[in-house]
Each structure stands twice: as structure tokens, then as C-alpha cells.
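Asker: Turn this into a structure:
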Amino acid sequence: MAVNELNPCARFARENVILAGIWQGKGKPPFNTFIGSFCKLMNDLYDTGITEKLNGEETTVKLKVICGIYDLPAKAAILNMTQYNGSDSCITCEEPGKTVKQGKGTSRCFPYRETAEKYPNRNQAGVKLAMERGTERNRIKGFKGTSPLLDLKNFDIVSGTPPDYMHGVLLGVTKTLLYKWFSSTESKKEYFIGDKVKLISKRLNSIKPPESMERLPRDLEKNYTHFKATELQAWLIYYGIPCVEGILPNKYLEHFACLAEGVYFLLGDKISKNDLQRAHILLDAFFRNFSNLYPAGSCGLNVHNIGMHMVEYVRVLGPLWSWSCFPFEDCNSMITKTVHGTGDVTKQVMKIKEAQALLRNNLPLIFKGKNWKNLKPVANCEIAGAITEVPKDENTNFILEELGLSDTSCIKKVDRVIMVMLNGKKMYSGSYTRMKRRICNTFLTKRGIACSVKYFIFHEQTQLIFALVIPLYLTEYRIGELRAGKYLFTSTACDKCKLLLVNELEENLWYIDPKVNGKIFIAKMPNSYGHSVFK
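Answerer: Next up, the predicted model:
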């Protein structure tokens, strides 16, 4: 469980995610018993709460479950309903789907329907009635019995059970599209570009992501079938369009761009009504055209959720990152690493969790991660690394003129700085030569100008740090009638440099260079929380 009232970076930190229950057995737990115990505990916390001393006074804090997030098989088990490939398996609406031929067998698809043909949305009362009437042999609207979640106080099963972004969009639809494009079994299809996979992989490996993206690009031909969710997210939003442009037929590229831009808006930390409307238009178009471009059997529940429901859940619950499985899967992976042997593994897990808590409380510096050392505080930031002579090149006279100096005796060159006013944000310049596989020197200024930092300049008299930057002219990327992909920009560098106070640099941009005809793409991150949220 994650505590919603914590700020996002702290909310999903491993030490703050609560391990509420653990199961050991040969199979899955009996969900009615397991989740039922959890609901009883949460009901007690909702009614009586926890009494703690805050500012010297005893205060009662009550807790409420806002939503639960699961992959599709777990959702079916917890809600006691039909699996994702069965009739009436959508928890949000009463769409039954239909059976279509696929390969040598059949598959259940969820076709796009016009407004007048759409099935109604579910509600708490209707779900409760269907659950109470349904049995294993006689399912009512997809339900085969009651779920313990019905007993959870002040919890709405429909609005509190959103489709998971990580499993549905990334490991589901995005991975399916990769398979369609590159798998040899699809070689006779119009969208097949597997014969160009080496070229696309070469473009991908030319891209150098910023520091906020932990995983570096991998060879596409060897690894696309087992990409991690973080890699699929980077492919969807940043890598995909630049890598397949000019190779994937335009109608498929436009279709993919609708998904990419729609998801990009829903990942934002500040989502306006216009953003939601734009995302709705794009994802609706993605859903509408899916069965026209790809086999109907591939248009499953994940595509249905993306096109029909995801925007509304963002409207109710907030951006996708605030209720995805990413942080919880991260904690699951940490739990599995603590297990050794085949005995009572629950004791092993709890001992490790206790040890970690004790270490964090008594030795907090151990968990701060890798930090820069020997920092030199100056007026507007802190300097990291060596302070060297300013190079004498075509920019020297410009720098002296801007600073009103006659020579370079009182200015020095700096490669890295830390912005204390921006929560210790690390900033790199292009002159930092140890940064080989990443590009971290592209920024957006407070005035909305994109630029690339050549190096930082330390003015010894004023103790201020300036940035020598190359402004970048940006042009919106767009494709098709919907002008999809507008969150990406193509970039052209300005001929003349500018000198800015380092305080003017606000956020890092992605500099995407697939090495194709000198075409550079620039993109903003959809949210400002970095790797702690945007995996």
C-alpha cells in the first residue's frame, strides 16, 4: 500500500510503501479469505483509526482505501469475475465483446462501437446485485459470486478498480505492437518491418537518454520480446516514432503516434481539461482504427480500456503514474531477492524488512545513494568537480563582452553544478567528457527556450555561475489528420550562443538523435518527478 498524502517522490519510495500482507503456498491464495482479512483490517482503520501524538497532542488519523490496482488475471480473481478473455470481463462497462477467428482458433475481441451502440457503464449497485446473483455455472454480467471488496467501507468497486497502465498499455498493447511489427510470423502483413529491424536497432542504439532514464537502449532484434516495462515506456514515448519514421507505413505510424501522445498527456503532473480532451480524441482514434489496421483478434480488453476508460479514470484518480503497478512491482522484486531456500520464506522476508527499517532509522546516510563530493558553494548553486581555465575559442570575446570584462583572468570553466534551490538537481554541461552514453546538457529555460549547455562559467568577483548555451529552434512534429505526436519537436541549433544565469535553466529535455539525416528530436518529460515515478 502507498500513502496518498505523501508527496509523490516519498509516496513510492521503497521505505514508505507498506507491506500489508504476504502469502506463501503452492498456488494462489483463496482470495475471498485473503482479501477479506485485509478488508476487515482497513474497515477498522476507517472506523476507529490510529491515535498518535502530533505536536504534543493526541490525534486520531483515519484511513480509507482510494483504489486498488491489479493486472487482469488478478483483477478477475479478486473481483470473482470472468477472465479478461471471456464475455463481460470489463469491470467498468457492460461490453460483452465478441468471438472472432484468429489463427486456427478463436479469440475474444472488444470492438469499437459508436456512441449510440456503446454498452452502459457499471455502477456499485449494479455490480453488487450481479455478484449476489451470480454463480460459477450461471454468471451474471461476468460475475460468478461476491467479492470481499463489497464489504470495504466507502469504497466504490468500479471507480476504485482502474485498468493498470504498466501491464495494460506497456506490457500489453505496446509489446503487442512490437511483436506485430517485427515477428516473422507477421511477415506477409502490411505493417511488418522485421526485415528492417537491424536498421531500426541501429537508430535506437544511437540515442543517448538523460540520467533520469535508468536503462540504456538495448539491441532491438535480440531483446524486443522481453523488454522490461520501463523500456517499453521509453519506446512508446521517446524512441518509437524517431526510430520507425520513414520505415513503418504512415497510417501505422500515425496510429502509434495517437497512442504515444495520448499516454504522454495522461502521465503529466499538471493535466488541464484541454489535455484530457486531446488525450480522449487521440485514444478514441487509436481504438477506432485498431481493428482496421491489425487483426480483430488483437483488439482485446487492454485496447478497449485504453480507448474507452483510461481518460475517465485519470479524470477521477489523477495521472497514470499515481496509480500504476510500477512501485508495487518494484517492491515485489525486492521481496523475491530476500528469499533464500524453500522453508518458511515469510519469516525471511519479515526479518529483512525489519533489518532495513532499523538501518534506515539509525544509518540514514547509507540510503542516500551516490552523491557528488567536494562541492564548492557559490552565490546561486554549488560547483562539482574541477574548476579550469576558460577555453580560448570563438566564444571568448562574446563571453567577455556579455560580462563586461577585458580578459579571462576572473572567470573559470565548470562542467557540473548542483542547484540547491531545485532540491539538489544535478546539471551537466556538454564539456563533461565522462558522460559518454547519455546526453544531460539539454534544458528548458524559465522563459520556455530550449537550449544546449556548452559549459558553465564561474565569475569569481560576483560568485555567480553562468551557462554558455546554444539556443534550439523547435518545430512541432505532427503526422496525419489529427497531427499526432505534437509532444515531440524537431530541433535546429542556433548559430549564436547566449549567456544565461544558471538559475534560468529549469528542467532537462530529452535529446533524441537517431542519426537519420541529421534530424534531432526534443521532448519534455511528462512529469517532474524523475525516475522515482517515471520509470
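
Asker: When you work out contacts or count neighbours from here on, use the C-alpha atoms and nothing else.
Answerer: OK.

Asker: Where does F155 sit: helix, strand or coil?
Answerer: coil (DSSP: H, G, I helix; E, B strand; the rest coil).

Asker: from what I can see it touches G68, true?
Answerer: No. If you go by CA atoms under 8 Å, F155 and G68 don't touch, sitting 9.9 Å apart.

Asker: A13 should be in a strand, yeah?
Answerer: No. Per three-state DSSP, A13 lies outside any strand segment and is coil.

Asker: how deep is it tucked in, by neighbour count?
Answerer: 15 (other CA atoms under 10 Å).

Asker: Please generate a structure for the following sequence too, so the two can be compared:
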Amino acid sequence: MYKKLCEPGEPLSDPKNVSVTINTDGLALGESSTQAAWPLFMDINELSPQTRKKYLIYAGMWVGRKQPNMNIFLKPFVNDLKKLANDGFAWKDSNGVEQRSKVIPILAVLDSGAQYKFLNLTSFSGYMGCTFCYQRAENTQRGRRFTVCKEPAALRTQESMLVDVQIAHERRNNRNTKERVYRGCKGLTPLVYLHPYLNLGSGVVVDFMHNALLGVTRAHVFALLNTAGAPYYLGDPEKSYVMNQRLMQIRPPRSITRTPRELTHIQKYTADITGKRYSFHVQCNQSILIGKSTTHHLSAEDLECLRILGVDFLEETVYSYSRMVDRKVRLTTKGYSEGKKNDDSWVKTGDGRRGFIKPITTF
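Answerer: The predicted model follows:
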């Protein structure tokens, strides 16, 4: 979308025009407060990431006990943004010459809870609650879920979303409330008036934090650490001790503000910590249990990501402790107290040997 808008004759081909990304999310005003605030911001995409954070545009605020009615909240904002996109605003340069710049909205970065409200769709727990495709959810033993389908579902596009909005808007007075919803669309959203700049299908970014970091990644980590008796279980004391030793030896760069924490605090891991799980996997788990047991439920993309990071996969067997010692580390015969004093990691190898591994080894 951005490249297309930068082509000759398009709005962003003029260097005086800028594009923006819309962002909003709810936050509690206090631990005991019943009030919540929804600030509305815009990022100027043409600025560098560092400068962009410094010069956020504050565009609105909703405060109340209930979540905002997006049609009311967004209407004045969309009206002003539409004028900025079509007519622009005037300003004078250093020579006193009047210039005119346009502001083009091209993206909306929202979490899963705000996406369906922005687009006026049914929630992600609804039958057609996906904001990116038309897959229908099914009722399972664990509740309503998007199950694996044989054929990929059709994607939501700008054209299909405009049709859905129109049909749902025509059904708004239907006595049966369920029949008012058409393919997950509940009715009109003010964002349609930002057409053709903001694409309702591809202009809303995937919620990576909740879907990937706090969703799939968190579930994967918990499966490895909490499913006692499974062939891929890593939560027994011996393996946990080794992983904690390696985890606490990681020294991230200054750009990573949160340092690694022990696995005993995993329930308090936030998204940025959970997101480092693949790097932790390579640093802490590779030589303990990497192979068929830990990879049978990963996608091809996940496996390729781990291969790029340097994980050595085995075809048929898991990485035993004996192979770890033979291929990755040096097993010492120091006494237990001496090894503990040097903060080395204690292991029991697959062939019954016991000893310590040197933490200076790169995994």
C-alpha cells in the first residue's frame, strides 16, 4: 500500500505529504478505579523510529466506565482526518512561501480486542470473528475455536468489506438481532469514509503480541515445562536447573530493557520477555531436548526460524545428554561442591555418567 501511494501521481509522491498509522488501546486509570481511558494516537511513518516515538500525535481520548462506542468515538476523528487527506493543511516555509501538505492514513495498529471494535465486527469469540478472513469458527470441547480447515478461507479485502458493511447496514432494523450481522460485520464503521487510503482488509495489522507472543509462544513454553510425563517435558528439577543456569548467564544488549528471569517467574513473563523464547530456546534448551519431540508440533516456518538461529535438529531421536557432552560441552569430574562454587551446570548423561558442564561453552 505504501509503495503504491508513492508512485507518480499518488499522494505520497509529493514529499510535502505524510502518512500516518492510527493506534488506540484501553488502559485502567488505577488499580481500584472503575474508569478506563482509550487514548487515540497517530504516528508519522516518514520519521525515523526514534523520532516517531518522540513526536506522537495525540488525536483524541475516551474516558468512561464502559468501553467506547467506536462509531461515536471515531466519527469526529475520521471527519477531520478525511479533510486532511483530501484537502490538506496550509503552512509557510522558512522563506515565507505558503505550502500545503496532506495527511494520509494507511495503517491501524490495534490489539485483538480493539480490532473488531474499530471495524464493527463480531468479537474474536464469534462464529466469523477473524478480522482478516472469512473462516467460520466451530464449537469444540474447549469452546468456540478456529479449527484447522482443509481449504484456506477467503481473505477479507477492501471490496468485500465494503459489501459486508453495506448489507449489514441495510439489515440494521431487522427484528432478529442475529440476522443483522452479515459475515461477521455488524454494521457501518466510520473507517469506511477513509477509503481509498485505509484498507479495511489489509490496513489493520496482525496483533502479534497477543496472537504470537502471549498466544502460541506462551502455550508452547507452558507445554514444555508443565506436561509431566510427555516425551518433550523439560520441567523436571535437573533440566530446570540447567536451563536456569544458562538463562541467567544471558547478557542482552542495552536495546533489550528487560533482562532474563528464572523460569520460576514464568507466570509473570510479559510479551517482550516471552517473545525472546526462541533465542532462549537456542541458548538454554538446544542440547537438552531438541529433535523430534520438540519439533513435531511446530510449523515449517517455525522450524526454518530455529534452523536459521543455529539449532541442530536430529531426524529420529532427541538430543540425549551423552550426545550433548560428546558434541557440545566438556564434562568435568569435579565434585558437587566445587562445581556449585564455580556456578557450573550439573547434568546426568544418557549413559549414566554424572558431572558438570562449563558455562563458557556456546550453545
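
Asker: My guess is Q83 of structure 1 contacts C90. True?
Answerer: No. In this structure, Q83 of structure 1 is not within contact of C90 by CA under 8 Å, at 9.1 Å.

Asker: Tell me which of these two has more neighbours.
Answerer: Neighbour count, other CA under 10 Å: between Q83 of structure 1 and C90, C90 has more, with 29 against 18.

Asker: Over in structure 2, tell me which residue corresponds to the more buried one.
Answerer: In structure 2, C90 of structure 1 lines up with C130, judged by TM-score structural alignment.

Asker: excluding its backbone neighbours, what's nearest its match?
Answerer: Ranked by CA to CA, 6 or more residues apart in numbering and with sequence neighbours excluded, the top spatial neighbour of C130 of structure 2 is F124, at 5.9 Å.

Asker: tell me the contacts of that neighbour?
Answerer: F124 of structure 2 makes contact with 112-113, 116, 130-131 under the criterion CA atoms under 8 Å, 6 or more residues apart in numbering.

Asker: Among those, which lie within strands?
Answerer: Using DSSP state E, no member of the contacts of F124 of structure 2 falls within strands.

Asker: List which of the residues you listed are still in contact in structure 1.
Answerer: By both residues aligned by TM-score structural alignment, their matches' CA atoms under 8 Å, these still in contact after alignment to structure 1 are 112-113, 116, 130.

Asker: of all those residues, which two lie farthest apart?
Answerer: G113 and C130 (11.4 Å; CA to CA).

Asker: For the biggest strand by length in structure 1, what is the distance to the chain centroid?
Answerer: In terms of residue count, the longest strand belonging to structure 1 (DSSP E) is strand 464-476. Mean C-alpha position of strand 464-476 of structure 1 versus that of the full chain (CA atoms, centre = their mean, to the nearest Å) differs by 27 Å.

Asker: T33 of structure 1 - how many residues pack around it?
Answerer: So T33 of structure 1, with other CA under 10 Å, has 11 neighbours.

Asker: Can you find the partner of it in structure 2?
Answerer: Matched by TM-score structural alignment, T33 of structure 1 corresponds to I72 in structure 2.

Asker: how near is that match to N120 of structure 2?
Answerer: I72 of structure 2 sits 12 Å away from N120 of structure 2, going by CA to CA, to the nearest Å.

Asker: Now flag whichever of the contacts of F124 of structure 2 is closest to N139 of structure 2.
Answerer: C130 (15.2 Å).

Asker: Dump the contacts of F124 of structure 2 to a markdown table, plus distance to G235 of structure 2.
Answerer: Output for those, formatted as a markdown table (distance: CA to CA, whole Å):
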| residue | distance to G235 of structure 2 |
| --- | --- |
| S112 | 31 |
| G113 | 33 |
| Y116 | 38 |
| C130 | 34 |
| T131 | 37 |
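
Asker: Quick one: buried ones out of those?
Answerer: Buried members of the contacts of F124 of structure 2, counted by 16 or more other CA atoms under 10 Å: 112, 116, 130-131.

Asker: who touches I250 of structure 2 in this structure?
Answerer: P260.

Asker: Now check structure 1 for the residue matching it.
Answerer: Looks like I250 of structure 2 aligns to I207 there (TM-score structural alignment).

Asker: State the distance from its match to R416 of structure 1.
Answerer: With CA to CA as the criterion, I207 of structure 1 and R416 of structure 1 are 22 Å apart.

Asker: if we can go back for a sec, and the helix or strand following the longest strand of structure 1, which residues are buried?
Answerer: Next along the chain after strand 464-476 of structure 1, taking DSSP states H and E as the criterion, comes strand 488-493. Going by neighbour count (16+ other CA under 10 Å), the buried part of strand 488-493 of structure 1 is 488-491.

Asker: host element of P252 of structure 2?
Answerer: Counting by DSSP H and E, P252 of structure 2 is found in no helix or strand.

Asker: how about stretch 209-220 of structure 2: buried residues?
Answerer: Buried, per 16+ other CA under 10 Å, within stretch 209-220 of structure 2: 209-210, 212-214, 217-218, 220.

Asker: so that stretch corresponds to what in structure 1?
Answerer: Aligning stretch 209-220 of structure 2 against structure 1 (TM-score structural alignment) gives residues 166-177.
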